[in-house]
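K.L.:
no sequence for this one, just the structure:
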């Protein structure tokens, strides 16, 4: 089961008939994320497998998973925002149980992302899961 913040996105998507409107919504979500500090844009935080530049900064605290992220591509920044709504604030022990592909599939993303974007999204999810496993 996804977090309430992600469920809100699912509900919002249901009201948008046109994929272009959904695409714009994802981009707007990305624009709303706070920027990642430039000092955190280092190789160790960079996600391999993404066509664009992507950095994820994982900051678990008191058993709760938190992260920030940034990309140089608007749609990828929006995908980071979706992942943020899906994972941020979960108990660390629950992060790996999230079926991200299935949850994101509820938005119809798989049909509308290029192969490169899908691979990048998969790489971000793998990084999040790996980081959570290392924290347990």
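P.N.:
Thanks, I have the structure now. This one's a predicted model, so the numbers in the text were calculated from it and none came from an experiment.
K.L.:
okay, CA-based contacts and neighbour counts for the rest of this
P.N.:
OK.
K.L.:
Okay, residue 7 and residue 39: tell me how far apart.
P.N.:
For residue 7, the distance to residue 39 (Cα to Cα, to the nearest Å) stands at 33 Å.
K.L.:
Counting neighbours, go ahead and name the busier of these two.
P.N.:
residue 7 (16 against 6; other Cα atoms under 10 Å).
K.L.:
Tell me if I am right that that one is in a strand.
P.N.:
No - counting by DSSP: H, G, I helix; E, B strand; the rest coil, residue 7 is not part of a strand but helix.
K.L.:
Return the residues in contact with it.
P.N.:
With Cα atoms under 8 Å, 6 or more residues apart in numbering as the criterion, no residue contacts residue 7.
K.L.:
another structure for you, compare them:
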């Protein structure tokens, strides 16, 4: 099991609030993009042996690899992209969802995306990629819930 910097907050709801507060601090989108890039650089590197086709997230224009581990009680996601902005988007999603129970993941809608105005400022391909990432996380959580 690889170590993970997540979760950084006690609950997914607290993580979403913290993200909204951080982004509110920046006046314009050039500053917010720079912050996203900085967040992306904080993601731990993935081992090269994890960067295989089986771990690739489809639906992204950039290369994105994601590896889940854990169980219904705690799911941890390790992910990275070859694009720094996409890595920043991954960082935000993992901050909300990684290290949480499957039930908490499924009960949490990604409100932070609208709260920080992200949807309006992402290209269609990045929006699709982010949607694919969030679907993967939800799907993984559903698979881990007891039937």
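P.N.:
Perfect, thanks for sending it. A quick note: this is a predicted structure, and the numbers were derived from the prediction, not measured.
K.L.:
how about the nearest residue to the aligned partner of residue 112 of the second structure in the first structure, chain neighbours excluded?
P.N.:
Under the alignment by TM-score structural alignment, residue 112 of the second structure pairs with residue 103 in the first structure. Distance criterion Cα to Cα, 6 or more residues apart in numbering; nearest residue to residue 103 of the first structure, sequence neighbours excluded, is residue 2 at 7.1 Å.
K.L.:
residues contacting the one you found?
P.N.:
86, 98, 103.
K.L.:
For the second one, give me its contacts.
P.N.:
The neighbours of residue 98 of the first structure, taking Cα under 8 Å, 6+ apart as the test, are 1-2.
K.L.:
Secondary structure element holding the residue nearest the centre of the first structure?
P.N.:
In the first structure, the centroid-proximal residue (Cα atoms, centre = their mean) is residue 83; its distance is 2.2 Å. Secondary structure assignment for residue 83 of the first structure, by DSSP states H and E: helix 74-87.
K.L.:
what range in the second structure does that helix sit on?
P.N.:
Against the second structure, helix 74-87 of the first structure falls on residues 84-97 (TM-score structural alignment).
K.L.:
Tell me how far that stretch lies from the chain's centre.
P.N.:
Centroid displacement of stretch 84-97 of the second structure relative to its chain, using Cα atoms, centre = their mean, to the nearest Å, is 4 Å.
K.L.:
Quick one: average offset of that stretch versus the first structure, please.
P.N.:
Compared with the first structure after fitting, stretch 84-97 of the second structure has a mean deviation of 0.5 Å; criterion: mean Cα distance after the TM-score superposition for the first structure.
K.L.:
which residues are in contact with that stretch?
P.N.:
Against stretch 84-97 of the second structure from outside (Cα under 8 Å, 6+ apart): 6-9, 11-13, 15-16, 19, 33, 36-43, 62, 77, 79-81, 105, 126, 130, 133-134, 137.
K.L.:
just the buried members of the residues you listed?
P.N.:
For the contacts of stretch 84-97 of the second structure, a neighbour count by 16 or more other Cα atoms under 10 Å gives the buried set as 6-8, 11-13, 15-16, 19, 33, 36-41, 43, 62, 77, 79-81, 105, 126, 130, 133-134, 137.
K.L.:
Just to be sure, which of those residues are found in helices?
P.N.:
12-13, 15-16, 19, 33, 36-41, 105, 126, 130, 133-134, 137 (DSSP state H).
K.L.:
wouldn't residue 91 of the first structure be in contact with residue 63 here?
P.N.:
Yes - between residue 91 of the first structure and residue 63 there is a contact under Cα atoms under 8 Å: 5.8 Å.
K.L.:
more crowded one of those two?
P.N.:
Per other Cα under 10 Å, whichever of residue 91 of the first structure and residue 63 has more neighbours is residue 91, with 17 against 13.
K.L.:
Report the contact partners of the more buried one.
P.N.:
Applying Cα under 8 Å, 6+ apart to residue 91 of the first structure gives the contacts 63-65.
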